[in-house]
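>>> Can you look at this prediction? I've put the sequence above it.
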Amino acid sequence: MSRCPDAVACEAVMADVVEEVNDISSFTTSYIATLNSSATYGATCKHGDIECIGNIQELCFQEVNSNQLTFFNYLLCIHRSYDRIGSHKWAKQCSEEVGQDYDPVDKCVNSDTGLNLFIKSVQKSKAYQAKTSCTIFINGHKRCIRDGGEWYDCPEGYSVKDFVKSIENAYKQNGINYY
């Protein structure tokens, strides 16, 4: 998903959403791939192994840097150069641009931790029956999909304002688990 144009567009919208609801939300990313024990990374990514690496880099960045605003700034940086997603040099540069040391991320990427984060992420997407990138869930309920450059299945809308309202409503009802 790190190399999916729909995920890139979706995460740009979500970055603005998180800025408004950071204090009441917990955002995680999960990646769509096909589990495959013989694949290099334990799964086959739609855009190849380089996308799997990009997914692992993003998961590891989020794992070692718990500030979700920093994470979104990292994603926005990564997405500035789509063709470099998955590159060690680019991931390191973006990490430094958002004021984070890349060494802990790199250690995660090149360890069983990174691989396990990726496999768990793929399993989570499968459990949620998320088949397209980007599928947004709020409190475990499918909220909206962006696929093929279009938003759909978004009964409450798909603008920043619409997502903020949905998250605020979910928080008022019972706290929030944003996926």
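Alright, I've got the coordinates.

>>> For the rest of this, base every contact and every neighbour count on C-alpha atoms.
Fine.

>>> contacts for the longest strand along the chain?
Longest strand in the chain by number of residues (criterion: DSSP state E): strand 141-147. By Cα atoms under 8 Å, 6 or more residues apart in numbering, the residues outside strand 141-147 that reach it are 6-7, 10, 132-137, 151-156, 158.

>>> Check it against this one:
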Amino acid sequence: MDEKLPYDDCQRPVGWVQPRQRCARLRRNVLRIVGVVALLWCLHQLLFPSPTISCRFPYQEALRGTELKVPLEAHIMSKCPDAKDCLQKLVLPTMANASDKIDFKLSFIGRTTDHDDGVECPHGQTECLGDIIELCAATLYPDPKIYLGFAMCLTRDYSEIPQRSLVEDCALEHGIDFGKLNDCSSKDDGAYGIRLLRESVERSNDLDVHISCTVRLADKVRCVRDGGQWKDCDDGAEPEDLIRDVNSLYENGEH
């Protein structure tokens, strides 16, 4: 005679569940209770915060250093000796020590016109081309470690800008593809590069910046290099002075 199971699927008494189902139901109930307790605890911490416990999610700390970087901008002319001194003696050392806290931008000084393709540079059209080359480098390689180093390399021999040999040597030194740089400068028969320069010059003019080199920190003029002299550097013109200010703004979130 065939043995019969105590219950088949159609004969289970009402409310009967297998042990595995009971465990699953118990786990769900426990998770619900834990969730409610965690929610109540966080609400209590938000209303009555503990000095040592926080309900902030970890990603908020992870965002620190990206959204909160301090704006630092250098306004230059590519064939200006003051730009060379400014980058070499102040901007580069600051970036070398605090780049993780800085949102850096390189802008150019000139005058917009209705002739000469819409931009006039103080040291002539060769300077305009030098500006465009440096802007193309920043567009193609947005990491300041690359394009700022490249700009400094050109500026060290600013009188030779924009000679091909100088541009090629500096591009090679800083891992920049000279072919891409050349394509950017000549794109759309040069209109693309001119547009980059015009937008940069307009930015400097809108900010009433006309001296190369002008360094702006957190949207305020921090220091000016003019005629071989530092000017308007009330808080110091040494790299450690600027680094101190960057660290202070970064830590206090005052920017």
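Done, it's in. Quantities reported herein were computed from a predicted structural model and do not represent experimental measurements.

>>> what does whatever helix or strand comes next after the longest strand of structure 1 correspond to over in structure 2?
Toward the C-terminal end, the helix or strand that comes next after strand 141-147 of structure 1 (DSSP states H and E) is strand 150-152. The alignment of strand 150-152 of structure 1 onto structure 2 (TM-score structural alignment) covers residues 229-231.

>>> about what we covered before: any of the contacts of strand 141-147 of structure 1 buried? List them.
With burial judged by 16 or more other Cα atoms under 10 Å, the buried subset of the contacts of strand 141-147 of structure 1 is 6-7, 10, 132-137, 151, 154, 158.

>>> what does residue 216 of structure 2 align to in structure 1?
Aligned partner of residue 216 of structure 2 by TM-score structural alignment: residue 137.

>>> Doesn't that match lie inside a helix?
No. Counting by DSSP: H, G, I helix; E, B strand; the rest coil, residue 137 of structure 1 is not found in a helix; it is strand.

>>> residue contacts, the counterpart of residue 250 of structure 2 in structure 1?
Aligned by TM-score structural alignment, residue 250 of structure 2 pairs with residue 171 of structure 1. Applying Cα under 8 Å, 6+ apart to residue 171 of structure 1 gives the contacts 24-25.

>>> Within the helices and strands, which one has residue 171 of structure 1?
helix 160-174.

>>> What's the average distance for that helix when superposed on structure 2?
Compared with structure 2 after fitting, helix 160-174 of structure 1 has a mean deviation of 1.6 Å; criterion: mean Cα distance after the TM-score superposition for structure 1.

>>> ok and that helix relative to strand 141-147, angle-wise?
160 degrees (axes from the mean of the first three to the mean of the last three Cα atoms, to 10 degrees).

>>> How far does helix 160-174 of structure 1 sit from its chain's centre?
Distance of helix 160-174 of structure 1 from its chain centroid, counting by Cα atoms, centre = their mean, to the nearest Å, is 19 Å.

>>> What residues of that helix count as buried?
Applying 16+ other Cα under 10 Å to helix 160-174 of structure 1 flags 160, 163-165, 167-168, 170-171 as buried.

>>> go on, stretch 117-125 of structure 2?
Buried residues in stretch 117-125 of structure 2 (16+ other Cα under 10 Å): 119-121.

>>> Next, the distance between the ends of it.
10 Å (Cα to Cα, to the nearest Å).

>>> contacting residues around that stretch?
Under Cα under 8 Å, 6+ apart, the answer for stretch 117-125 of structure 2 is 77, 79-80, 109-113, 127-128, 194, 197-198.
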